[in-house]
Structures are given as C-alpha cells and as structure tokens.
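Asks: Pasted the sequence and its predicted model underneath.
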Amino acid sequence: MRLLVSVFFIFSVSLQAAETAKIHTVPLSSIRLTDGPFLHSEQTNLQYLLALDADKLLAPLRREAGMKSKVESYGNWENSGLDGHMLGHYLSALAFLGSATANQQIKARLDYLLTELQKIQQVQQGYLGGVPGSKALWQQIQQGQIEADLFSLNQHWVPFYNIHKTFAGLRDIYLHSGDQRAKNLLFNYGNWLKKLVKNLSAQHIQQMLLTEHGGMNEVLADMAVIFDDPDYMALAKSFTEVRILQPLLKGEDKLTGLHANTQIPKVVGIARIAELSGDKAWLKAAEFFWSLVVEQRTVAIGGNSVREHFHPKDDFNPMLNEVEGPETCNTYNMLKLSMLLYRQTGQSKYLEYYERGLWNHILASQHPEHGGFVYFTPMRPQHYRVYSKVDQAMWCCVGSGIESHSKHGEFIYSLDNNALHVNLWIASRINTPQIKLQQRTLFPDEATTELIFEAPSRLKLQLRYPSWAGVVRLWRNGKAVEVTAKAGEAILLSGPWQQGDRIKLELPMQLSLEAMPAKPDYFAVLFGPIVLASRSTPFPNESLSFVADDSRMGHIASGPTCPVSAAPLYIGDSKNFLASLQRLPNQPLAFGTGQGFLQGQPELIPFFRLHDSRYQIYFQHRSLELWQQQKALQQQQDKAAALLEDQTLDKVYPGEQQPESDHFYQGEHSEAGVNAGRHWRHSKSWFSYQLNHKGQQNLTLRLEYFGLDGGRAFEIWLDDKKLTDVELKSGLGPDWYSVDYPIPNDMLPKNADHFRVKFVAKPGSIAGGLYQVLLLKL
C-alpha cells in the first residue's frame, strides 16, 4: 500500500508544475467503498473479472507473434477483426480494482499477464497487439501506404482504437501499482510507435485519424509525463484530429451525424493536453464540446447518441423511436471528460453531470446478479436491454464496463492544497497522509450523509451543495451550523479537526420533471439526481431473453417493439402529476402514480434497480383533446412501422460505423458522409455488405437513394451473380426515395444463411449513394 500511495503522489507532483488546475483526484488505493450499491457493483465486477480467461485474452497477441497459444481466443468481437481489444480493457480494470481492493487474486492475475506480455513483446520488438495481419498492416502504415475510412484503416477494423486499449492498460497498471514491468512494456511499445510514424508527414497522420483511434492523444500525453519525454507531447498533439479540434476552437457545432464515441475520447485527449500544457484555448474547446453534448444532446440518464451517432440537436424523434439508444461507452468517456474539466475549472456543473451519469447510466448498465453489461439503453417506451455473458460477449461496452465498475471510488473525493472536496454521496473511507475520514450514507434511500474523522486533520472540507437539493441542513458534532451557500455552490468548513469529529449533512431530495431535449411533451421523473422508471408488461406471457447471444449484433435488444401509441401517458397538467405521486411504504425507494394516467398505472423506482424487464423512462403528457386528435395518426404510423419490422430480415445503415462493421463492410475508393442528418455511402469502385437471409426465400432488396444523385450507374451483385443494373433517375429533387429489387430464389446460397451484396460502379460513374439497405421477405 505504501508503494501505491508514494507512486501516485510522485506522479501528481510531477504534473502540478505544468497544470493550471490545483484540484487533484484521490488515488483509488486511498479509497475504500464500505456499503451500498457501488460496493455491491464492485464485488460483482470482481467475480466477472476473475471469470475471464487470461490466456484466451492473450491468444490474439500470441497468434500475431507467431507463438503457440495455450487456448483459442474468445469469439464475438475478439475473433472477427477487433482481436485483442478486450485485453487492454482487462489490464486497466485489473489495475483499478487491484488498487481499489488490494485483492490478491487480482494481483496474481496481473502478475501472470505482465510476465506473458514480456515474452510476447520480446518476440514482437516492442509491439503488443492482436490486430489480424498486424505485420503487413503496420509495414504499410510505416511506408505511408494509408487507406482510411471511418472504421477501416487499410481494410482493418479500427487498429489504432484496438492498440490504444493496451497502451492505456499498461499506463494504468503503472500509475496504480508502480509496477516497473508495466512501465518497461509501455516504454518499449512507445518506441515501437515512434518508429512506426517517424517518417510520416502530418498529412499522413491526419489521414490515419479519419479512422476511429480511441484516445491515443490522451495516453501519449500521459506518457510524456511518465517518461519525462516531450516527444510524446508532440506526438499527442499530432494524434489530435484537426477536423474535430478546429471547429471546437472556433466555437462551431459540427457534431451532428458524427459517430459519438469516436469523438469523445479525442476530446478527453484535448482536455488532458490542456491540463498538462496550460493551453487555455484547448481547454475552452473541450468545455465547448462538453456543453454541446451534455446541454443539448443528452437524455435524463446522462447518455447520448442514437445508433451510436449524434443526431440533430433539434430532433429527438430518433431517441424515442429507435431501440439503439445511448451507448454506455459514451457515458464512460463523458465521465472522464467531466472529471478532467472539473480538475481544471472547479465548476460544479461537471460534478452534477458526473453524478447523474454515474448513478443512472453506468450503475444501471451492470446486472446486479451475474454482472453482465449493457451496450444500448433504449429510450423508446416499453423496450428493454440485453446484457453480456462473460464468456461470449466481447463488445466495446463490456470493455469499458469492466473498467467503470472497478473504479467507482475515483471521484467521490478530490483534493486541492487546502481542502478535501466531497463530491459524491457514496459510503466510503478515504485514507491519505492529509486526511482520514469515513462517509456513512444510505443515499439515495435516505437523504443524509455523515462524515466521521478517523484522525486529526487541518484540511478544510468543501461539501457540494447540489442544485437538486432543497434547503440543506448541517450539524458539526451535533450542533447546527448555518448554511449560507446556495444550491450549485460549495459549503466550506474550516478545521482543525480531531479524531471522532462528525459532520452530518441533510440533502432534501425533491421530485421533479425533466423534458427530453426538443421534445417538451415527453418528460422523465427524477427524485433528486435519481432517474425513476417503471416496469412494463405490454405483451401477456411474453418470454424475452435478457442475456445476449454471441452473434455479431447480439448487443441489440432485437425483440418486438411496442407501439409508441400504446405506452402509458399522462393527461393533464404536469404539476398535478407530481403532486399525485406518493412514496410507497416498505420499499427502499418507490412511488405510486395517481389519477391522470391512461393505458397503464406506472409504479416508479430508481432506474438503476430495474433489470430483466421492459421499462419506460420518458412519459408523454398531453391534454385529453390533443391526445385524441393525434392518437389515430400515431397508431397508423405504429402499424406501418410494425409491418416493416416484421418484413425485415436484415438492414444496414450505410455510413454508420457499427452497422457497417456488424455487416462486415468491404470496399475500395469508397466515401461516407452525412446529408441533412442522414448517413450515406458511395464508391467510385465498389463496396459491399454481408446480409443474413435466415434461410428465407422470396426476398426483396430495398435500397434508399437521394433525388439529387440522378444519373449514377452501377451494378448490384449477390455473391458472384449479378442481380441487376441500376441507373438512378434524374430530376427527382432533394428528397429520399426507395426502390425494390426482387431477388430470384435461385440466386440465394443453398448452404449458407447469408450472402454478400456488392455495389459496383460503372466506368466513370459512382455506385450509390445508399442511405439504407433493407432485406425484406415478401
């Protein structure tokens, strides 16, 4: 423990001279969770981590090194192009949890992994990755042969995103344990990277950065400090994508249509570079990004994005209608960004968001029993989530999930030169040379917290006065203390403190309504910062699987959707709705709803406690007259949507990262972009997707085009058979339209449940653009 603490403070001191901020996070080794849902989450995650097989995670790296593997790798994303990414997440999670618990099994697992990584790195001359075909790929990159698409670099699935996880994992092990083996591995890996890009121009690197690359700029900035090497800071800046940075520096919102979690880690890196360099312009750019996301594109739980992309900030219809709602990885990274911005500015809004996202999205994304993780959390009324299975699902949100639930203590407290900041109300103990203190609380079931000094201290206490709290009351050793601070500010208490001194804080929580952005007729119900939701059972005797299978798209809850028009809604004044809520007895935190609801009588509980069920977070409220006027139209739209859903065997949204990778996109000289909020893809050569026909016959391929692309000519192929020639009509105007292409049964493969549809441009023309690809049964 002494080693862990000393390493952290050596690292902190080395940063302080360069940082403009004087607020520092407290090392996980100095924090222990003592009670409550976050302790339960941490313990559940411990079992999940130990259930993972280290040799299976190492298998892709051993394969690329030409070494014999003891076992085969995991499946799912771990053997379909993103091979090895989970190992990096696993290293970080072990580092965090080992520091947070001092668990010996975790330590032993880390020891084994570091020993094996040393063997692999010796063979690979510094490289540590499982990217399929690594040798040829990195040789091409080193020689400046770069073909970059949104998620494909030289026909490989996001290789820099992949290896970033291992860079970050080694960094985290060193920073949280001081293990010199991790530092040496990171040093060698860094030298490999320097050699890789040594002869590349700035233009080459920016071209590479078109492909998702994780937070490479962040980890490189950290390496500049770890190794006291300014070359890494220069590299961190060169790995910062200008296409994202420049609009932010100018105060321009260019986020609509972009893949959300591709951008957030880049801005985490921008904020980290600003913290280390004192660059105020870069800090302002990161703050502007945060405001664009949190204040304009975020729903009540703290999450953002639909189908992984930022939709227009004035159109939240996709959030209500799609089943692929906020992605958990996004919030994982937004919490990192919020912590970085709070350290540099001290602004309470970053704490407020952190609390909201931690309780209502991160905590809610882990199953409290088997520990599985959620990818998408739909806001569509009465839909549901699916959870990972430890030996099958290897999604990105599993990787960020095992990290998140290993470090719940990282931002409960922070320190400046004079005070301990108490940021979150979570039962815990802090033990640093400056202060030893225990926080006892049953929040949010009870609205109080008590701080008990376990040793004398001269530090001041800075207690957050949340904006959601009513009139706060405070007692010092049993005596009432007048609180002059206001909601959104901080309560500052001076020492010195003696062992046994107690501070009791009462934080009255109130019920409130929060409208969905750009949808003022839909609201979420909160109790303090806690989002409430209701279970839903719209289909009698329904049997759903809430554990995902191991298929490429198993992370999507693809069961039947419920008509939006059939969801419970409130008729009348929203003020009367709040007044009608009654807290239910004999339950930790639950509310019954009164009169005014149609189509159901919801019972509201904290969303983080709602699992294995359909649910509803947002409720529509209307006048009875307006609802009656609109219900017929909504029912008609629901009926049409349900019919199309029933006909659809498979679908691709061209130009959107995950749908394309899930359908094994391939292509040459292809481009993707956004037109009026709609994604598209076209090519001067060809591009293709794998579609699953599920053994069905009598099929139709439905393609969606844009009217101003008239005159383009291309061919459509199914595997090695040409389906048809296409020439897009001219003179249709700036709107979208669809064309159906029947597929003869004799063109379907006889021994496979999938085929590859390929779009090939005619000489001098362009294939596409395509806005949607649907495979329908007639």
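Replies: Done, it's in.

Asks: rest of the way, CA atoms for contacts and neighbours
Replies: OK.

Asks: Tell me how far stretch 468-477 lies from the chain's centre.
Replies: 34 Å (CA atoms, centre = their mean, to the nearest Å).

Asks: alright, now check it against this:
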Amino acid sequence: MTYKACTLGQVSLGSGVYEDRHRNNVDYILSLHNENLLQNHYIECGINRYPNLFGTWEGKENSHGEHLHWGWETPGSAVRGQFLGHWLAAASREVAATGNATLRIKALNIVDELALCQKEHGGEWVFSIPELYMDHLAQGHPNGVPQYVLHKTLMGLLCAYRYLASDKALDIARHASQWIMRWARQFDADRWNAILDVETGGMLEVWADLYEITHDVKYREMLDLYWHQHLFDPLLAGEDVLTNRHANTTIPEAIGAARAYEVTGAQCWKDVVEAYWKCAVERRGFFATGGCNAGEIWCPPFEYAARRGDKNQELCTVFNMMRLADVLFRWTGRREFLDYYELNSINGLLAQTHARTGMPSYYLPLEGGARKLWGSRLHDFWCCHGTAVEAGAMHGEGIYYYDESAELPAVVVARFVNSKLTLPIANGELHIAMQEGSSMQGDALHNASSAGALHRPQSLTAYLKVENAGQASIILRLRMPSWCSGSPTISVDGVRRPAHAVNGFTELVIAPGRCEVTLVVPKELRAVAIPDAPETVAFLDGPVVLAGIADRETTLYGDLKRPTSMLASNNERQWGTWMHGYRSIHQPQSMVFKPLYEVDDEAYCVYFPTQPCAT
C-alpha cells in the first residue's frame, strides 16, 4: 500500500487554531522587505543596489537600517542568508496553496534578484557566504556549517521551480550545483567522509530533487557521493549512533535518504530510513510532547528524566521528524506514523509558535516553572525561525492522503482538522468539508447554539460533508487514533454504521452523491510517565499535552491510574464553545491547566512528580 499526500492547492484550512497560525505566518512573510531578505546575497556578490540599506548613507541621522535583519542574518554571521531559503520555500508553497498574488510577485522578484547575484558572481556561485568557507570546511576548520547554508538557498529555488513554475529558479540552482559538484569531487574517501560529518543540511535531498526533475545522471552520482558512511553504515548494522549526537544534523540526512529511495528505487536508501526511525523513535522513546532531544542532542534510549531542562525539543527537529513520519506513512500505511505526526503537530509546531505574534520558540522547555523564549520579527532569525515560517505554510498537509492502486480508490482522513479537500478522481472530483466538533463555536454575537451536553464531552467529534462527484464509489478511510479510549461511533446521514477498526482505520464505501458522516472518538484524561521516572507524569487530553500554570515544579497527590483524582474540568464552556481547561483538585494548592499550545508568556510545568494520597 502506497499513499500520496493531498497537498497544496487540494486542501484549504477552515477556521480554528491551525488557520489562525497560518494567517499569522502569511502576514509575517509578507511584511519582510525583499532587499533585507537579500541583504547578505547582495553583499557577497558586491551589488550596491541599495546604498542606504544599512542606514549609513551620507551619515544621515536616525538612519539605522530600520528593516535590517539581525541575529543569525547579521552580516558577518557564519550562517547568514540561510533564512532566505526558508522564506522562498514558504512563499512558494503559500502561492501554490492559496494563489496569493502579492506573495507570487515578491517571490518571483527574489528569484530575479538571485539570478542577478549569480551573474555578478561569475555565473555559478549564488550564495550568501564566501566560497572561502567551503575551503575552510575542506581543511578541517569550518566557519559554521556552510553546506547547511548552501542547502537553504537551493531548497528555496527548487520550491520556486516546483510551486511557481519558475524555470529561472531551476536554472539558477543547476548552475550553482556545478560549483558544488566540482568542489565535492576533489577529495579522497577519508577526507570526504570527514567533511560529511559536518552538518550538510538537506544537500542529499537537493541532489535527489535535481535528479528527479532533470533525470541527469550527474545528480545520481552526487547522491552516491553523499552517502554518509559514518552515519548510514552503523545504522544499518543496528548500532545506536544517535545518542548525544546533534539531532538536526542527521534528521535531514534521513529525509534525503527517503527522497533518494523515491527517485532511484535503490533499496539501500529505504533501509537507511527504516533503520533511522527504529534508532530515533522505536528504540528510544520520546517525551510526552513527542520531542526526544535536549540541548539539540538525542537523549539516551528511554532515559529522559535527567534531560528535562530549558532547551528541550528544538523546533527544527520537530518539523523534520514530522516530515519523516509522513514519508513512512506514505510507504507503509501504518497508523503509528500518523499518531506521531499529530502529537508533534499539536505539542510541537503549535506549542512553539506564539498565538498572537506567530514568532517561534527555538526550544520547548520541559523543566518545572519554565517559560518559552520567543523570537522577534527582525532580531533573531534562528534556524528554527526559518523552520517555523516554512512549517506555517504547510499546516494543511498531513490531513488527507489517497491511494489509487486498489480496485476502489481510497482517501484517508489522517487528522481531525477543520479543512476542505478537493481531489480529482476518475471522471470527477471528491469534496470533503471537515469540522471538528469542539470548534463549532458560538460567541457573544453568535449565541444561538444548542444547549447540548451538560458537561464537556469526553470525545472528539468530526463532522464530514462528503460529495463524490465521480462515477464510481470510493473508500473513506478514517483513522482511529491510539489515544481512543473506547468504542468509536460512526453515522452516515444519521444512520449508525459499524465502526470496526482494522489496523487502526475504519472504512466506509462512499457512492457517488452527497452524504454527511459523523465520527465520535472517545478520549480520556491520561497520565503519561517519563520512561525512567514512572512517578513523574504529564497529563494529556487525547493527543493534547496539558500545562499547569506554575512558576516551579509541584508535586501532585493522587492515583496515577485515575488522573481524574488529581484534575477536573475548569471553565469548561463559554457561549457555544467547549473550552479545554482543567484545574487541580484535592491538592495543597490549586493550579489551572490548559493546552500547552495555548501557553504563550506564562510560566508552566508539563511534568509533575506524584505521590499517593495519604491514607
């Protein structure tokens, strides 16, 4: 079974938390000035198109380069210019998804300016750092991580080609790759493997994409050259080569291996991906949030208690591990990869972007009484800043998948997110409009909602309006998540249907025409322990991690087998909306709990030492 992802242009987000974050992201990327996005590329190639870019022209008072990009984008930073690639990738995807005309103009202008930079630099080098940085890397004393920076520009250009149909962007990328290929082919095996030990970003993925687009054998040769022997060989031998290793150096290499398999069919690449997942997830475990690193390095297998601190769960690793989970679901159809994707999407991507400003948190602290440290609009530009911008344009992904290989085509509803799908099928289209029940809201101005249940339902309800405008039936495959705590129910046009799950999914045959499907998935409050500290727990409501609002670690008293002996619903309804809060009960001090993704500036705790109640 092989699935394809329903992606940009096929899926649109409906009102709700994901669309809110998406809109924040669009507003932000539109607000950035092209000349500042390009500032380091201009400097590197010697273009003086904006002589007052840094606010120093003619010594004018109060000319401070108001929109200049600082932080990692400061001229002189070893990784300057990396953000532009993220921006261009995000903008290109956004245009493909929504047709945003203003963003299209901005993005294509960026491509034009990069072409000018490349021309001024001799026709190949188009990057924001000096060529000399690559020489330093080869000599064993690198300035930062130059291949990582190169990858970001190439990634953005290839996204502009793919989503904006910009042949110019592909031409720039191909000419730039000529320089890298000449450079990479000059080393013996020992020197080259030492070079590959320094973070390469997604260079392996770039070569795979170029090979898929052009079918040029030289890019296939580069795939083979970028086989990272010091990582891939021990992974295939079943060794743990990840513990205490920088996490986001290796995850993009696994993604690159996945793309290499998809474009070449060579089994060795697929074997690397599967071995990587086993080492990184199955044989390691993760925090309740889905993260599995501290201080940017992998935690030891199932030993997390001593790794909680102020630098857990780097956002880049969340996003890239979600990408890897997406790949493995498409290859296998196994529900566990969707469970992982959902957990990290809610308690990673959402939890690490500010609800109002859209700015990212580099880390997600898991120590008691922590606060999230938010980036700024112009003064940080961390790697995770770029990742957040890119991820913000992709919230509509990972919701629907489809499979055309069987007798009846199948569409998977993978996550329960307010959204619409328009999918071409045989002799027509399939339309799905999905609304998650708790977000069918009323407020002070729209207060005609029905009374409904007396208390907050312990279930997730998804309403799907389905129109099969084709000429044959299709299968609607609904994910039954691992957090489901009882027997789900399904009705079609008000008539109950059997909801037997097979391998984590239940199926409905949808004939041509229209119908309304209602899915109710029971959920419960759960206490999830740290693997090596079973009496220290986090609380989850379905897939949502709850945060206690507190400025220090607090012990809770109660029965771990009955989390409701410690927490109860709090402020559960306003007008027609069921809220998500809890409060502690039977404790020396009261504490309010809310979803971790709703915590912006408060101090909070995710994990709590527990003790049995005194008899």
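Replies: That came through, no problem. Remember, it's a predicted structure, so these values are computed and weren't measured experimentally.

Asks: Report how many residues lie close to residue 579 of the first structure.
Replies: 11 (other CA atoms under 10 Å).

Asks: buried ones in the helix or strand where it lies?
Replies: Assessed by DSSP states H and E, residue 579 of the first structure sits inside helix 574-580. Neighbour counts over helix 574-580 of the first structure (16 or more other CA atoms under 10 Å) mark 574, 577-578 as buried.

Asks: now, among the residues you listed, which is nearest to residue 623 of the first structure?
Replies: residue 574 (10.2 Å; CA to CA).

Asks: What's the match for that closest one in the second structure?
Replies: Using TM-score structural alignment as the criterion, the counterpart of residue 574 of the first structure in the second structure is residue 560.

Asks: Nearest spatial neighbour of that match, chain-adjacent residues omitted?
Replies: Leaving aside its sequence neighbours, residue 560 of the second structure sits nearest to residue 527 (CA to CA, 6 or more residues apart in numbering; 6.5 Å).

Asks: what about the one you found, which SS state?
Replies: Secondary structure, DSSP: H, G, I helix; E, B strand; the rest coil: residue 527 of the second structure is strand.

Asks: which ones are touching the alignment partner in the first structure of it?
Replies: Structural alignment (TM-score structural alignment) places residue 527 of the second structure against residue 513 in the first structure. Neighbour list for residue 513 of the first structure: 523-526, 578 [criterion: CA atoms under 8 Å, 6 or more residues apart in numbering].

Asks: repeat that for 10 Å
Replies: 300, 522-527, 531, 574-575, 577-578, 618 (CA atoms under 10 Å, 6 or more residues apart in numbering).

Asks: Matching residue 48 of the second structure against the first structure, which residue comes up?
Replies: By TM-score structural alignment, residue 48 of the second structure lines up with residue 68 in the first structure.

Asks: Quickly find the element holding the residue nearest to its match when sequence neighbours are not counted.
Replies: Once flanking residues are discounted, residue 68 of the first structure sits nearest to residue 62: 6.6 Å by CA to CA, 6+ apart. Assigned by DSSP H and E, residue 62 of the first structure falls within helix 54-64.

Asks: Check the mean deviation of that helix from the second structure.
Replies: Per the superposition on the second structure, helix 54-64 of the first structure and its aligned residues are separated by 1.2 Å on average (mean CA distance after the TM-score superposition for the first structure).

Asks: Check the offset of that helix from the chain's centre.
Replies: 25 Å.

Asks: do stretch 231-239 of the second structure as well
Replies: 26 Å.

Asks: what does stretch 460-480 of the first structure give?
Replies: Computed by CA atoms, centre = their mean, the chain-centroid distance of stretch 460-480 of the first structure equals 33 Å.

Asks: Quick check: buried residues in that stretch?
Replies: For stretch 460-480 of the first structure, the neighbour count (16+ other CA under 10 Å) marks 460-466, 468-470, 472, 474-475 as buried.

Asks: now stretch 194-214 of the first structure
Replies: 196-197, 204-214.

Asks: just stretch 281-297 of the second structure next, same as before
Replies: Under the neighbour-count criterion of 16+ other CA under 10 Å, stretch 281-297 of the second structure has 281, 284-297 buried.

Asks: In the first structure, spot the strand with the most residues.
Replies: Determined from DSSP state E, the single longest strand within the first structure is strand 678-692.

Asks: quick one: that strand aligns where in the second structure?
Replies: Going by TM-score structural alignment, strand 678-692 of the first structure lines up with nothing in the second structure.

Asks: Tell me the helices and strands packed up against that strand.
Replies: Contacts defined by 3 or more CA pairs under 10 Å, 6 or more residues apart in numbering; DSSP states H and E place strand 678-692 of the first structure against strand 648-652, helix 657-662, strand 666-675, strand 699-706, strand 713-718, strand 754-761, strand 767-770, strand 772-777.

Asks: repeat that for 7 Å
Replies: If you count contacts as 3 or more CA pairs under 7 Å, 6 or more residues apart in numbering; DSSP states H and E, strand 678-692 of the first structure packs onto strand 666-675, strand 754-761, strand 767-770.

Asks: Please state the offset of the longest one from the chain centre?
Replies: Mean-position distance between strand 666-675 of the first structure and its chain equals 25 Å (CA atoms, centre = their mean).

Asks: Rebuild the buried residues of stretch 460-480 of the first structure as CSV, extending it with distance to residue 538 of the first structure.
Replies: Converted to CSV, these look like this (distance: CA to CA, whole Å):
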residue, distance to residue 538 of the first structure
460, 53
461, 50
462, 47
463, 44
464, 41
465, 41
466, 37
468, 33
469, 35
470, 37
472, 41
474, 46
475, 48
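
Asks: No further questions, thank you.
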